[in-house]
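**Student:** Have a look at this prediction, sequence included:
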Amino acid sequence: MTTIRNPILPGFNPDPAICRVEGDYYIATSTFEWFPGVQIHHSRDLVNWRLAGRPLDRKSQLDMRGNPDSCGVWAPALTYADGLFWLIYTDVKRRLGNFKDTHNYLVTAPSIEGPWSDPIYMNSSGFDPSLFHDDDGRKWFLNMVWDHRRRRTSFDGILLQEYLPQERRLAGPIKNVFKGSPLGLVEGPHLSKRNGWYYLTVAEGGTAYNHAVTMARSRTIDGPYDLHPNIHLITSKDDPDAPLQRAGHGFFVETDAGEVFHTHLCSRPLPGTKRSPLGRETAIQRVVWGEDGWLHLAQGGQVPAVEVDGPDLPPHPFPAEPERHEFDDGGLPSAFQWLRTPEPDRIFSLEARPGHLRLYGRESVGSWFEQALVARRQTSWFYSAETVVEFSPDTYQQLAGLICYYDRARFHYLAVSVADDGSRVLQVISSLGDHPDALMTYGLERDLPIPALGRVYLGVDVRLSELRFRWSEDGERWQSIGPVLDASILSDEAGPGAHGSFTGAFVGMAAHDLSGRALPADFDFFVYRDEPNPI
């Protein structure tokens, strides 16, 4: 029997919705403000996974310019029925304060590779939507409902309404079918049916350290729903020493052989802290149907395990992602994403200078509209990254280089710029979780002079909460630059405004031109490698 080691999708991959199509398994996860929207991973053995695509890749499907940090695509739900994949998602336009603007959409495709349709608007009453295909052919739409009045709680239950696919619209009565358990903050609904029971799986407790997977069931789709005898199927909230914390928000899938596995999000805080730069990751647990007709963790209890027995399926590994990307094949490597805009030609090009990624300096670091930042997820507590840039700024308003980024108030940036006298320099710039002002600090008492022309190699090494930049003129002889920086600020939990932050740490390339002249910066390669974990 194979062993599954969690998390199966390391780094920022939250809110996993799983579905099976014959021998193929797919997990859709949230991408928030990162474009293209929704990550879909594929497996044939539940052990090995590959990125199959990001379906929301054009303006008609998703335009997040102006979306604040940690808004955008929340909690997609992926199902398969009637020869189609059905993908439901929310585009969140506001998350802070009493109000949330949460617009829910549906796209479909005959294949996981597409083509994916233009979206059908569903509603805006809350977030975390999903679609259930009943065995009588009817389809039902669910989402949590947001109460801006906050008279009791803003999480006011789970709404249910019928969806008419022929008419491409919701219709009929809207019913609040489940108010949640005493834990509260009910969200993330998914429906299933077994032996005449409708099973409702939800997330509760908020997506921090009180998070949980809660189950309920009813003989009728609109309830009333009775709670699982343990209330929560999966949670780490009562075990602060569990390696997988913040466990909650997922769904289950059954193999052909009747084995059942349940996804959930989790985080791995840095030792001795409650900060998780890797963000909320995806894990999976073996579960079993008990004689009482409820799912239970196979290992007993409610706390998720790092290692679980895998399914009785042939191993199906995929080629490993390369550490080094040369930008020679005409397309952006799949590991990389950018922020918000559906018009990538305005922020980068792979054709303007063949063999290079050219970034066009746009708005400031942390802009919610048009920022030239192309990056990939941090997937380990220990990693190194390098790149090389050619960039000829003529004003201090122009910067380009290597960035470790969470959001506009949490980043570390090793940037090429110019001093007041016009000489080219290196700067170390950080924002240390300063919400809401996003004030910057500088890691060097004086900017470091570098040659006026030519390539500049930039690198970073992260070891747990320590982050150290380095640079080189030739890519062989490296020199450290700046102090040891705090890598833990690149996390959901860091900073006074951390509540309601939902993404994870990225590392990549950036260019900014506050003069408005879109000065280009050319990057010849990017290397990312996870280092051995000595812990």
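**Tutor:** It's in.
**Student:** rest of the way, CA atoms for contacts and neighbours
**Tutor:** Noted.
**Student:** out of everything not next to it in sequence, what's closest to W34?
**Tutor:** Here the nearest residue to W34 in space, its sequence neighbours aside, is L339; by C-alpha to C-alpha, 6 or more residues apart in numbering that works out to 4.7 Å.
**Student:** adding another structure so you can compare the two:
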Amino acid sequence: MIINPILPGFNPDPSICRVGEDYYIATSTFEWYPGVQIHHSRDLVNWTLVRRPLERASQLDMRGNPDSCGIWAPCLSHADGRFWLVYTDVKRFDGNFKDAHNYIVTAPSIEAEWSDPVYMNSSGFDPSLFHDDDGRKWFLNMQWNHRTESYGGSPKHPAFDGILLQEWDPAAGALKGPVRNIFAGSPLGLVEGPHLFKKNGWYYLTTAEGGTGYDHAVTMARSRAIDGPYEMHPDTHLITSKDGPDAALQRAGHGQYVETPDGKAYHTHLCGRPLAPKRRCTLGRETALQKCVWRDDGWLYLENGTPVPALEVAPPKPVDRVARPAVISRHFDDVVLPPEFQWLRTPEPDRLFSLAARPGHLRLYGRESLGSWFEQSLVARRQEDHRFRAETRIDFAPDTYQQVAGLTHYYNRHKLHALGVTLHEKLGRVITILSCAGDYPDSRLSFPLGPGIAVPDGPVDLAMEVIDNDLRFFWRPAATDAVSGAGDVDWQPVGPVLDAGVISDEGGRGEHGSFTGAFCGMFAFDTSGRAKGADFDFFVYRRV
């Protein structure tokens, strides 16, 4: 069976594309670099990360982008022997304005080097590119109306001012012709995320509505003409969990239609898996896939007969499902980062880290603080399980309290927990906890260990264990044996049990206040400006 979510952890806004027997899904990466994740499958059951195409300064520079900005809602398509990727780079979150710039990049294959971006427009976000069967290409995006009190965390329908359509001329590299507002959305409101496809002479339009929280939905409409008018689906929403409060997959919406070579219908969507008692989705917005059917009325429906998404759906063909490894151990023996790791915002990673400075180690150069929007040395991977343990070994000799390096459970500048090695003027080298447990109204850093606990010189092992909503840090002097497991008796707990649930979309000011996902990883900062290096010997992620 297809087991949902097919892409666990922070993988939102899934755009799906089939080329022959190959399927690709592109998802949003927001402020994480490189931009856009593309996963590949040949059976819709097993998926592998194969590319992050926005990888150099000429394509993407997000230094200064606020949290939850950056790359929103990419759309991946294939036509004319090339792959096409359109996306938004959002430069502002709070306030009336969004400053959302839309671009196109192309490549002859997913694995190839992608082109420099071609600018499209800035009228709104969530763009898509539709290749019509007459050879014309059409660009869609939602239109943002700044004349409303629609701030981050408090979206208002008037700001989501319909879906725009304009023709794209690839020879000229520009949009041309009139801009048409083709779809105002349903009464649910907050219309965004448009995708077009054509079948049996109808243009079918799916959009995301209801915001990206618990009222989220995929809304469907159709028209005989590409510019409308569009009539609404008999049920309005193709996919939504808003009327299924007990469904395992919540926040369902924003996805795209795809057909198998033999005509079977599927639709991606994002979703969240909340934890009791506060219904916080600590894994962020994940990617799921639903099997659909075409009925005699010419409309698409979920195969299960309701708009509420299913945890398990039938694949196109029987296939063995490859389970995710329970333990992933990385020893940094290569000169490139392991594929699951990313960093924040900057196209100049050489200023943040090196895998060559000390062979067999990841060296982080302390830069700006854990709260920086510009240059932050944080290398991390997605949290993919509600229960997990992460371990690392750090060799770090700070000479001031302004130098800190260690292990972190990180969402954004306001939602983080970190166990760091630093220097205290009386205690010497110590480990300390830095914690920031919410966006507003109070987002100050706290120090649950006070001045810290003195530790001996030399490498130390750091660990964190998250069990649903609870996080606990551990440490020990570096073990002489190989990387060891969670049951070792020499691990010592550090500090109180912390609220891991705040490292979520709903933490802080609530479900629309931010919408990325939780990461665990290694960090270093040096606010003295001397770029003190910290060496990490390994990083282990273990499902508990």
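**Tutor:** Okay, I see it. Predicted, not measured: the structure shown is a model, and the values here were computed from it.
**Student:** quick one: contacts for the residue nearest to W34 of structure 1?
**Tutor:** Contacts for L339 of structure 1 were tallied using C-alpha atoms under 8 Å, 6 or more residues apart in numbering; they are 33-35, 370-374.
**Student:** Now with 10 Å, please.
**Tutor:** If a contact means C-alpha atoms under 10 Å, 6 or more residues apart in numbering, then L339 of structure 1 has 32-36, 64-65, 67, 69, 347, 366-375 as its contacts.
**Student:** Trace it over to structure 2, please.
**Tutor:** In the superposition onto structure 2, L339 of structure 1 corresponds to L344 when matched by TM-score structural alignment.
**Student:** And that match, how far from A172 of structure 2?
**Tutor:** When distances are taken as C-alpha to C-alpha, to the nearest Å, L344 of structure 2 and A172 of structure 2 turn out to be 34 Å apart.
**Student:** Also P234 of structure 2?
**Tutor:** 40 Å.
**Student:** Can you check my assumption that K98 of structure 2 lies in a strand?
**Tutor:** No: counting by DSSP: H, G, I helix; E, B strand; the rest coil, one finds K98 of structure 2 to be coil, located in no strand.
**Student:** Correct me if wrong: it contacts G124.
**Tutor:** Yes: shown here, K98 of structure 2 and G124 form a contact pair, counting by C-alpha atoms under 10 Å, at 7.9 Å.
**Student:** out of these two, which sits in the busier spot?
**Tutor:** More neighbours surround G124 than the other of K98 of structure 2 and G124, with 26 against 22 (other C-alpha atoms under 10 Å).
**Student:** Show me what the more buried one aligns to in structure 1.
**Tutor:** Following TM-score structural alignment, the counterpart assigned to G124 of structure 2 within structure 1 is G126.
**Student:** residues contacting its match?
**Tutor:** When the contact criterion is C-alpha under 10 Å, 6+ apart, the partners of G126 of structure 1 are 90, 92, 100-104, 142-147, 155-159, 187.
**Student:** Skipping adjacent residues, who's closest to it in space?
**Tutor:** In this structure, G126 of structure 1 finds its nearest non-sequential neighbour in V145, 4.4 Å apart by C-alpha to C-alpha, 6+ apart.
**Student:** and the aligned partner of that neighbour in structure 2, what helix or strand is that in?
**Tutor:** Under the alignment defined by TM-score structural alignment, V145 of structure 1 is paired with Q143 of structure 2. Element membership for Q143 of structure 2 (DSSP states H and E) is strand 137-144.
**Student:** Quick check: S125 of structure 1 touching F155?
**Tutor:** No: in this structure, S125 of structure 1 sits apart from F155 without contact. The criterion is C-alpha under 10 Å, and the distance is 11.2 Å.
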